[in-house]
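K.L.:
Whatever this is, show me its structure:
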Amino acid sequence: MPHEPTRIVVIGGGHVGLTAATRLRRALTADEATITVVDARSYMTYQPFLAEAAAGSVEPRHVVVPLREVLPGCDVTTAEVTGIDSAARTITLQVAGGDVRRLGYDLLVVAPGSVSKIIPIPGVAEHAIGFKTLEEAIYLRNHVLSRLDAAASTDDPELRGKLLTFVFVGGGYAGVEALAELEDATRQAAAFYAGIDPDDTRFVLVEAMSRIMPEVSAPLAQYTLDRLTERGIRVHLDTTLKSAENCHMVLSDGTEYDADTLVWTAGVKANPMLAETDLPLDERGRVKCDATLRVEGVPDVFAAGDCAAVPDLTSADPNATCAPSAQHATRQAKQLVRNIVATLRGGRLGKYKHRYAGSVASLGLYRGVAEIYGVKIKGAPAWVLHRTYHLAKLPTLHHKARVAADWALSLPFPRQVVATGQQHEPRRAFARAGGERG
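P.N.:
Next comes the predicted model:
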């Protein structure tokens, strides 16, 4: 009697899910396993390029990778996972039209990633925009440029100040990169407005800690802070946002002003879907794993990435877990694949152990910071390293070529500075025209 292939289901199509599914398909034959990838989006977003997409240095379509294109031999299901029943070895899906289905598995990979960590501050839910998805990056670019259009058309100085004030909450890598790239792009765009001086814009960074960019050493973080303040960016350290009601920002240090743009980059949390499962979770809502990336007490379920509490074997603290980063996610995915193959073929499972290599960040055109194994790099060399590293990590050759072409065009030519805000409500003009005819 022929042996049925093992049913492997991967939840999530991000760094972990894409890497795991690709390597599993290469390592296992179709007779050994079927592989199903489930994600609410049909594409993987390469998040390190979101800031450049928002600033106009990279075409947004070039930083997303269609899952069906890069996962031949895998079944890609576009659906939202709403639950996991590990006892019954099933996951619950909500598909198009709201229908609910159940999908069985023999081995499960849990990698739904993370979402923005939002603190219940008055006005934030109504006025803030996150910076984790391509849709948010495109919206933010259009919104920022539309503020310049609106400011150039008003004679009200208070309204003008509000329109040209841009507040970012959260001074980690994501927040600093988004702030620096958009400030750079906005200054460039302001030169095309006769009534707006680039110095009329006000960019503000609010950070609750005593320093920015905790991912790097204190000297490099201070260097970044100095470069931002030199550009006129106001940085509030040891400060929190108390209220954003009616677009009026109130900070804990007593500062108050109106701002029409509020970007929330103050950390991430594990996907809340995990709370609807029977998997063991830690106090931060992440799936508890052992060093082999198996979920504690559930040997047929593996987890990795931002949603997983994976022991950090390089730390002296026995309770330390790996930080949520793309670097850990992709490396964990590779070890996870090796362990799944070992599980199916009777091999020995290995433990995940990786010392954090460092980080690279762009601070706008020709400016950046990097720290690789303790070596600090600043300015244009760090900017080149940032682009080189992430271009190498971007999936598929043709996506690399398209991004490289975008960069090549941005060297002799300025960024495009048009706001296409109507794309967020594409039927408005059509509906208005229909109403007028009626």
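K.L.:
contacts and neighbour counts: CA atoms only from here.
P.N.:
Fine.
K.L.:
How far away from the center of its chain is the helix or strand containing residue 148?
P.N.:
Element membership for residue 148 (DSSP states H and E) is helix 134-152. Helix 134-152 sits 19 Å away from the centroid of its parent chain (Cα atoms, centre = their mean, to the nearest Å).
K.L.:
Can you classify the residue nearest the centre of the chain by secondary structure?
P.N.:
Centre of the chain computed as the mean C-alpha position; nearest residue by Cα atoms, centre = their mean is residue 132, 3.7 Å away. With DSSP: H, G, I helix; E, B strand; the rest coil as the basis, the three-state label of residue 132 is coil.
K.L.:
these two touch, right, it and residue 47?
P.N.:
Yes. If you go by Cα atoms under 8 Å, residue 132 and residue 47 touch, sitting 7.0 Å apart.
K.L.:
now residue 204, what's its secondary structure?
P.N.:
strand.
K.L.:
wait, what's in contact with it?
P.N.:
Taking Cα atoms under 8 Å, 6 or more residues apart in numbering as the contact definition, residue 204 lies against 165, 166, 167, 168, 233, 234, 235, 236.
K.L.:
Could you also give me the structure for this next sequence, so I can compare it with the first?
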Amino acid sequence: MPKILIVGGGYAGFYTAWKLEKWLRPGEAEVTIVDPLPYMTYQPFLPEVAAGSIEPRHSVVSQRRHLKKTSVVTAKVTRIDHAAKTATITPELGEPWEFEYDVIVVTGGAVSRTFPIPGIAENAIGLKSIEEAVAIRDRVLTNFDKASNLPPGPERERLLTFVVVGGGFAGIEVFGELRSFASALLEYYPQLTFDETHFHLIEAMGRIMPEVSLETSHWVIKHLAQRGAEIHLDTQLSSAVDGVIELSTGESFESDLIVWTAGVMANPAIVRSSDLPVEERGRLKARADLRIGDEDDFVPDAWAAGDIAAVPDLTGGGVGGYCVPNAQHAVRQGKLLAKNIVAVLRGEEPKEYFHKNLGAVAGLGIGSGVFQSGKIALTGLIAWFAHRGYHGLAMPSWERKFRVFWGWWNNFWLGRDIVSLSAVQSPRAQFEQFAARPKPPAAAAPAPTGQIASSGSKNGAAKPANEKAGSKADAKAQAEPVAAK
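P.N.:
As a prediction, the model looks like this:
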């Protein structure tokens, strides 16, 4: 029975395994998926998680719960030797081992792409994982708590100044959601005012959200400005050392939260540790049928999809001729990839990936959104409903869909949950602070002063009893001759 190894459990990897379970016949192939995390993250929900509109656990999908016929390995693939058809799997605990496969599917996704700007590596946070979204949410809440106890001044202003770098969909969504979140929090902090909260979005290009029309992007800028948020176009971040934001325009201010959303790159930990062909931008070379290779030739039994792969966009709408790295493509590529693998196993020809962009939809906070499909553009409340409806239904499995919609329904009546759980970053701190500890061993008590004097020892240490007796006998022997004289 052929062994299929899927490297990466994101959109493309999860959907490939999910659909293989559906389309493979019993005993036709054995599927193994390897990922450092035991869940798939639905990344379009990360901005809402950061703003407290979605429970974090509801925006992830358990691999073990939903991949019932697939062997799930929670570990990293640290080496792919396709010439020998082996992969090195390295768990967090224990020794690495070699995994032999017949077919490999590389869907390792992407990571945040940063630039060597001073202070970014030390102070910024990305928005690619559920952990980052939760940390952003907790930081906003914690900063409001701290600021409410401070008098007006520079420190209070720094805590209430929030910066997002990158004006793509992810950046605009988290920017709008955080602005909405902060405005809602002011109800619970009477010490703070709206004018004390500052939101800055920094974009190096001359426009935001290239996926929508210029007119729609202008509406977004105007709408966010009316809500007290500032967008800096044609502006680069020069430095963020110690939270001091310095812009290419000469403007400078301080911030305690910097969210980086300025692009992604193919996961280098996987791409650089394999013998599979890579294109100039660091992605795996892929054909339109999702086999690794180029138009002229392909690597047998090797497939790739999602953000890690440079898949040609046959519709002509992609950037540079390739599919853009987003969830819309990754999900559909994963589904087709499963069909193509099954087809090849059965001696059939794979199909080419062809998907025309359905449009773009984004949430900008409670009750506000933007939708673009061709020349049709919607903004405001109706676009917000379209955003939630589309992503709610796109969430894998009815179990997860129900949890997401149920959470939204509860928030409609009860409001957002504004409890900060930042203490989970150091859960043992309180226990360790008050935990009883063994007392140090008692030091030996010093000998009495008189005993030390009678010993005659230069270092003042008491001598044993037999040494004392010997000293008295010697003194008596010395005294007898003197008396005789």
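K.L.:
Once they're superposed, tell me the TM-score.
P.N.:
Remark: TM-score between the superposed chains equals 0.96 [TM-score structural alignment, normalised by the length of the first structure]; 434 aligned residues with a Cα RMSD of 1.5 Å.
K.L.:
related to what we said a few turns ago, so which other helices or strands are in contact with the helix holding residue 148 of the first structure?
P.N.:
Counting contacts by 3 or more Cα pairs under 8 Å, 6 or more residues apart in numbering; DSSP states H and E, helix 134-152 of the first structure packs against helix 50-55, helix 157-163, helix 173-190.
K.L.:
what range in the second structure matches the helix or strand following the first one?
P.N.:
Following the chain from helix 50-55 of the first structure toward its C-terminal end, the next helix or strand by DSSP H and E is strand 64-66. Against the second structure, the aligned range for strand 64-66 of the first structure is residues 60-62 (TM-score structural alignment).
K.L.:
related to what we said a few turns ago, how far away is the residue nearest to the centre of the first structure from residue 139 of the first structure?
P.N.:
In this view, residue 132 of the first structure and residue 139 of the first structure are 12 Å apart by Cα to Cα, to the nearest Å.
K.L.:
try residue 51 of the first structure
P.N.:
12 Å.
K.L.:
of those two, who's got more company?
P.N.:
Set residue 51 of the first structure next to residue 139 and count neighbours by other Cα atoms under 10 Å: residue 51 wins out with 29 against 19.
K.L.:
Was I right to think that one contacts residue 181?
P.N.:
Yes. Using Cα under 8 Å, residue 51 of the first structure is in contact with residue 181, at 6.2 Å.
K.L.:
shared neighbours, the two?
P.N.:
Between them, residue 51 of the first structure and residue 181 share no contacting residue under Cα under 8 Å, 6+ apart.
K.L.:
got a list of what residue 404 of the first structure touches?
P.N.:
The contact partners of residue 404 of the first structure, by Cα under 8 Å, 6+ apart, come to residue 391.
K.L.:
That one belongs to a helix, doesn't it?
P.N.:
Yes. With three-state DSSP as the criterion, residue 404 of the first structure is part of a helix.
K.L.:
Which residue in the second structure aligns with it?
P.N.:
By TM-score structural alignment, residue 404 of the first structure lines up with residue 405 in the second structure.
K.L.:
For residue 371 of the second structure, see how far away its match is.
P.N.:
20 Å.
K.L.:
same deal with residue 334 of the second structure?
P.N.:
25 Å.
K.L.:
Comparing the two, which residue is more hemmed in?
P.N.:
A direct count of neighbours by other Cα under 10 Å for residue 334 of the second structure and residue 371 places residue 334 higher, at 28 against 23.
K.L.:
hang on, the more buried one is in a strand, isn't it?
P.N.:
No. Going by three-state DSSP, the assignment for residue 334 of the second structure is helix, not a strand.
K.L.:
quick one: contacts for it?
P.N.:
Per Cα under 8 Å, 6+ apart, neighbours of residue 334 of the second structure: 11, 12, 13, 14, 15, 16, 305, 306.
K.L.:
Could you check which residue of the first structure pairs with the fourth one?
P.N.:
The reference is to residue 14 of the second structure. In the first structure, residue 14 of the second structure lands on residue 18 (TM-score structural alignment).
K.L.:
May I ask which helix or strand encompasses its match?
P.N.:
Going by DSSP H and E, residue 18 of the first structure is in helix 15-27.
K.L.:
Give me the mean distance between that helix and the second structure.
P.N.:
On superposition with the second structure, the mean distance recorded for helix 15-27 of the first structure (mean Cα distance after the TM-score superposition for the first structure) is 0.8 Å.
K.L.:
Give me the contact list for that helix.
P.N.:
Contacts of helix 15-27 of the first structure (Cα under 8 Å, 6+ apart): 10-12, 35, 37, 44, 46, 67, 70-71, 73-74, 109, 111, 304-305, 326, 329-330, 332-334, 336-337, 341.
K.L.:
Are any of those residues buried, and if so which?
P.N.:
10-12, 35, 37, 44, 46, 67, 70-71, 73-74, 109, 111, 304-305, 326, 329-330, 332-334, 336-337, 341 (16 or more other Cα atoms under 10 Å).
K.L.:
What's the match for residue 169 of the second structure in the first structure?
P.N.:
Under TM-score structural alignment, residue 169 of the second structure pairs with residue 173 in the first structure.
K.L.:
For that match, which non-adjacent residue is closest in space?
P.N.:
Using Cα to Cα, 6 or more residues apart in numbering and skipping residues adjacent in sequence, the residue nearest residue 173 of the first structure is residue 213, 5.7 Å away.
K.L.:
how close does the counterpart of the one you found in the second structure sit to residue 37 of the second structure?
P.N.:
Mapped onto the second structure by TM-score structural alignment, residue 213 of the first structure lines up with residue 209. As judged by Cα to Cα, residue 209 of the second structure and residue 37 of the second structure stand 30 Å apart.
K.L.:
Kindly report the same for residue 272 of the second structure.
P.N.:
For residue 272 of the second structure, the distance to residue 37 of the second structure (Cα to Cα) stands at 20 Å.
K.L.:
what's the answer for residue 142 of the second structure, then?
P.N.:
To residue 37 of the second structure, residue 142 of the second structure is 27 Å away according to Cα to Cα.
K.L.:
Let me see the contact set for residue 227 of the second structure.
P.N.:
Residue 227 of the second structure touches residue 179, counting by Cα under 8 Å, 6+ apart.
K.L.:
Tell me which residue of the first structure lines up with it.
P.N.:
If you follow residue 227 of the second structure across to the first structure using TM-score structural alignment, you land on residue 231.
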